[in-house]
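**Q** The following block contains a protein sequence and its predicted model.
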Amino acid sequence: MAPIHGLKAVTTNVGWSVLSKTATFGLKFVTVPILARLLSPEQFGAVAVALTVVQFLAMIGGAGLTSALIVAKDDDIDIVHSVFWANLAMAMAMSLIIYLAAVPLATAMGATEAAGLLRIMAFLIPIQLSGDIAYCILAKRMNFSRDAMWSTISESIAAVVAVAMAYLGYGVWALVVQLFSSAIIRLVGLYFASGYMPRAIMHPRKLVPLLSFSSGVMGSEIANFVTFQSPMIVISRVLGLGDAGAYSVSNRFASIPNQVVLSAVMGVLFPAFSVMGGDRKRRSDALMLSTQVTTVLLAPAMFGLWAVAEPAMLVIFGREWVHAWPVLGLLAFSKALVTPCSTFIPYLKGTGHGRVLFWSAVIRAILTTGAVGLAAAHGGLVEAMIALCVVNAVTLIGYSYVVFRVDKIPFFRGLMTSSKSMISALVMAVCVRLLLQALDGRIENAVLELAIGALVGGVLYALLLLLTERSLLRKLLGLVAARRSGAAA
């Protein structure tokens, strides 16, 4: 892999990734509400539960070998072939386990009705893990434009197919076909883009050097998966598929801004940090700048969604889902609280702090599962979401302390620098929320109410940003000017 020199390669690849995710999740912004109007909460809940099992076992099947392949210094093609066959073997084993144990797995998650879906969706695992090898090759080359193109094509075609099938009355199968269509198209596209073709070569000894890194990554990824997916399992078991569906739809929509920015940024920052790990100043500058920029972009979107959740739920999803507006708002609020942490996982992963990453992820997973479980058992869905907000507030402090200590950045200085725009976004959202409450009863049109909230919030946040983040804005303008002058030269 060619070395990364300066910020140009990172920002270029982040740009490609963000462009791809913006197109992909922009389409989801349209298709998720359409599917929500055509399908029931129970149907969304059944697919969400089945997908949780599949994604979890797919993660174990990968065993972190693909991440280890990205940071490996050796470009031996035999290692790539060996990882491919190891992943495929694990994928087939996981698929067989799911197929044979579908009923007890679905029952354990409180969704016996999802057993049939689970058997079919088990075959997603080999497709996903096979595509990861081609993605790793592109990542080592820092060629994210090809991945961006095929991700956009696959998600777009799959979303259109899903909406068409739901409209024609295929029900839950629209969501299943969407998952398979996206995975298959992306698989074919990535192999075409990378030029990789598997060969019958398998050297288990060459996998041994990858295992020490991959085991730590796998442990942290499992813990992170538990953090993000345990609320679905808890809600399904304790509150039923109806509430699980409400949570699933709200979470899908509330996650769109995060997925647009974070999935793009994290995919690029991981290999970038792995290269600059020995240069502390360069690494620290990249960490703080990337953290500030992602917070500036994400915090207002998430807190803003909390502020306008009630009219947004009615306008976007319709009256059938309007009861779930507090869930949408609280999910957005919980995600907003951890926006400064968005770059911490790729930082710890890329700089080789696997043990720190693992234990941080484990503690967060335990706190999330325990808090949401207790709140759901003694309250309901809204109380579970409030508990998630509390856990994420603790996560912000904990992750910030760990990462700033690893990078030798003073804690309070680092926390204030990274969280300044988040505080501005929170102030903006509270003002918008109070304004909409004051206008309650005076405006009968939910679309107009949503438009007023968005307009006032946008103007207010822009003013607060100019007051509090002038140094960051000057730095970003300087980077843009430098890139333009370099392009002109």
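**A** Nice, thanks for sending it over.

**Q** rest of the way, CA atoms for contacts and neighbours
**A** Fine.

**Q** Identify the residue nearest Val217 in space, chain neighbours excluded?
**A** Gly64 (5.7 Å; CA to CA, 6 or more residues apart in numbering).

**Q** from memory that neighbour sits against Ile222, does it?
**A** No. With contact defined as CA atoms under 8 Å, Gly64 and Ile222 do not form a contacting pair (10.1 Å).

**Q** Please say which of those two ends up with more neighbours.
**A** Using other CA atoms under 10 Å, the more surrounded residue of Gly64 and Ile222 is Gly64, with 23 against 19.

**Q** can you tell me which residues contact that one?
**A** Under the criterion of CA atoms under 8 Å, 6 or more residues apart in numbering, the neighbours of Gly64 are Phe213, Ser214, Ser215, Gly216, Val217, Met218.

**Q** Pasting the second one now:
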Amino acid sequence: MKHSKQQVKSGFVWSAIDSFGNQGIGLVISLTLANILGPSAYGLVAMLTIFIAIAGVFVNSGFGSALIRKNDRDEKDFSTTFYFSLVVSLTCYSILYLSAPVIAKFYQQTELINLMRVVALTIIINTFAIIPRVKLTVTLNFKNQAKANVAAILCGGFVGLIMAFNGFGAWALVLQQLVSATISVAVLNVLSPWRPIEAFSKNAFKNLFGFGYKLLLSGLLDTIYNNIYGLIIGKHFSATQLGMFNQAHKLSSMPSAMITGVIQKVTYPILSSMQNDSVKLDDAYLKTLKIATMVVFPVMFGLCIIAEPLINLLLGEKWKGSAPLISILSMGLLLYPIHAINLNMLQVKGRSDLFLKIEVIKKIIITFSLIITVPLGITAMCIGMVTTSYLALIINTYYTAKLSSISQSKQLYTLLPIGLITALSAAIGYLSGFRILIDWLSIIIMLAASLFSYIVLMSLFQKKLLVEAKFLLNKTN
């Protein structure tokens, strides 16, 4: 399916509105809840995150990506995906419902039994959003997705805040998730109505599963290891410490995830439509990588230097322990868009086997990192996360280079100058404002000095890249 310039432009605009608007509203609600509830309530809910996330991977099973990539998708594919996902979601919920006492015993937190049995309902609810989201993504219709997401987070946030103010603790976070999922599904099905009109097809299942099962396995590995830190911290440390880590990871990953989400949601279907034209595909891939790096690097370095005054200003003394963790984690999470774009290329090329192989290699590295860092504490674990992120970059770019004309050295050569310029700009910004005792003023001075330095240095040493970025932006107008 070919996409017009207007579709691409609209896709980027509405994807940005969706991501930034959704995350912006969510951030305000989350910070308000964090001030009311404190780290312990967040830690309790975070203990359940890995189980809900793993169930979500099984429900999707890579079928969503397979549907987007498939150019000749039809109603049999959609109906088969829905039936399969619904059965898996019901199975996962049943398992989690029955195993809730075991999970509570593992963490030695009896209140997790009922929390798990309620929050796990989101697994079933989200199943009814899979096909509407896929259909909207294929046509780059992110406007309706934005409406659904904003409505969901507003309604869920309202319920969560009411419950938090009335002393419901962790239940406020659980009901917030449940309401958000329900509203999202309802709005999506109103704006993009869909019902299964075909029977389950074995042929469609085999075709989709043939591509999707490797994404399922790699996604399973990725989800387990993305959440294993919370599992280990929840088991060996207190709920309060897990809450600190979880909030630090959430705040440090949010900017990178938002920007990457905008780029990834729009470019995956576009790159998929170019899968038979290697020259155009490689060119579009490299340009996407450059633009993402130019935007994400300064944002993440900026977050790194303002972490302490930012936490003091937004969350107060009881969350102070999360500030140094944010500074550490942001230095690894700045590579998130590069990882995502590289792995997108593997999916577009139909190499879900390599996708899985890469995930296995990276998880072996993470396992060794955990063995070394867990006895040393949460800070050491965060440093280990950053280290593994840079090792993963080398692995990702190596395999992408094998499938394209863009060598590993060319990718790294593109990233390194921007990284050095950003690091120098951040250092200048930090030195300009770190001694100022007024938090809001310190933040403004640090960011202003960093941004000014970044613009000047980029203009001096990366002028060609800035011109190319400007040309690309004008081209979509």
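**A** Nice, thanks for sending it over. Here the structure is a predicted model, which means the values were calculated and not measured.

**Q** Overlay them and tell me the TM-score.
**A** The TM-score (TM-score structural alignment, normalised by the length of the second structure) is 0.94; 477 aligned residues with a CA RMSD of 2.0 Å.

**Q** which of the contacts of Gly64 of the first structure does the second structure keep?
**A** Among those, the contacts conserved in the second structure (both residues aligned by TM-score structural alignment, their matches' CA atoms under 8 Å) are Phe213, Ser214, Ser215, Gly216, Val217, Met218.

**Q** before we move on, which element is the first one in?
**A** I take that to be Phe213 of the first structure. Assessed by DSSP states H and E, Phe213 of the first structure sits inside helix 208-239.

**Q** post-alignment, that helix versus the second structure, mean distance?
**A** Compared with the second structure after the fit, helix 208-239 of the first structure shows a mean deviation of 1.4 Å (mean CA distance after the TM-score superposition for the first structure).

**Q** start and end residues in the second structure for that helix, please.
**A** Per TM-score structural alignment, the counterpart of helix 208-239 of the first structure in the second structure is residues 206-237.

**Q** residues of that stretch that come out buried?
**A** Within stretch 206-237 of the second structure, the residues that count as buried by 16 or more other CA atoms under 10 Å are 208-209, 211-234.

**Q** got it, and stretch 80-94 of the second structure?
**A** Buried, per 16+ other CA under 10 Å, within stretch 80-94 of the second structure: Thr80, Thr81, Phe82, Tyr83, Phe84, Ser85, Leu86, Val88, Ser89, Leu90, Cys92, Tyr93.

**Q** Output the contacting helices and strands for the helix or strand hosting Gly370 of the first structure.
**A** Gly370 of the first structure is located in helix 354-378, with elements delineated by DSSP H and E. Under the contact criterion of 3 or more CA pairs under 8 Å, 6 or more residues apart in numbering; DSSP states H and E, helix 354-378 of the first structure touches helix 208-239, helix 344-350, helix 381-406.

**Q** okay, these in TSV with distance to Gly414 of the first structure next?
**A** Converted to TSV, those look like this (distance: least, CA to CA, whole Å):
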stretch	distance to Gly414 of the first structure
helix 208-239	24
helix 344-350	12
helix 381-406	7
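
**Q** nearest to Pro257 of the first structure, of those?
**A** Proximity to Pro257 of the first structure (CA to CA) singles out helix 208-239 among these, at 15.8 Å.

**Q** The closest one: what's the following helix or strand?
**A** Once the chain leaves helix 208-239 of the first structure, the next helix or strand it forms, by DSSP H and E, is helix 241-254.
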